[in-house]
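take a look and give me a structure for this.
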Amino acid sequence: MKKLTEMYVKCTNRLNNVIRNERGSQTLEWIGIAAVVVIAVGLISTAFAGDTQFGDKVVKKFTGFIDKIGK
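Here you go, the predicted model:
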């Protein structure tokens, strides 16, 4: 019975160590989000390459949002 308990404790400890080891997972999540943003910006810029009105509207919207946050 003692041997079985020791094996259980070892397996539980190893499993807990694997579950708790999340150091790199948050970094990977942020890299994934950044990749999606870069791809979206690339697609938008390619789609509206000759149209400056769209870019001007986006800049005005972001400027408005930033001004509202600052107040």
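
every contact and neighbour count from this point should use C-alpha atoms.
Will do.

so where do the helices sit in the chain?
2-20, 25-47, 52-70 (DSSP state H).

could you redo those as TSV and give each row mean neighbour count?
Output for those, formatted as TSV (neighbours: other Cα atoms under 10 Å):
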stretch	mean neighbour count
helix 2-20	11
helix 25-47	12
helix 52-70	11
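
quick one more, to check against the first:
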Amino acid sequence: MKNFMIKAWTKMMVPVRNERGAQSLEWLGLAALLILVLGIVSQAVSTSSSSIGDIITNILKKISAMVG
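This is a model prediction of the structure:
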């Protein structure tokens, strides 16, 4: 019975401890997030006629108005 339990435990835990490819998946997720953020920023900047400095100034003004 003890040997059976050890074999069952081993068969159950080996796939759980297998972390091959996990780091690659994390890097792919990070790259996808970066591309998404850059796409959103580029769309926000391209549709406005003002410069990036004006956009940042407006954002800071709105934040300071909210805070008080």
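
so what number do they get for TM-score?
The TM-score (TM-score structural alignment, normalised by the length of the second structure) is 0.62; 52 aligned residues with a Cα RMSD of 2.0 Å.

what lines up with Ala8 of the second structure in the first structure?
Using TM-score structural alignment, the partner of Ala8 of the second structure in the first structure is Cys11.

er, Ala31 of the second structure actually
So, by TM-score structural alignment, Ala31 of the second structure is matched to Ala34.

most centrally placed residue in the first structure?
Trp30 (3.0 Å; Cα atoms, centre = their mean).

measure that one to Val36 of the first structure for me?
To Val36 of the first structure, Trp30 of the first structure is 10 Å away according to Cα to Cα, to the nearest Å.

just Asn17 of the first structure next, same as before
Distance, Asn17 of the first structure to Val36 of the first structure, by Cα to Cα: 31 Å.

same question, Lys2 of the first structure
Counting by Cα to Cα, the separation of Lys2 of the first structure from Val36 of the first structure is 52 Å.

with Lys60 of the first structure instead?
Taking Cα to Cα as the measure, Lys60 of the first structure and Val36 of the first structure are separated by 23 Å.

do the same with Glu6 of the first structure
Using Cα to Cα, one obtains 46 Å as the distance from Glu6 of the first structure to Val36 of the first structure.
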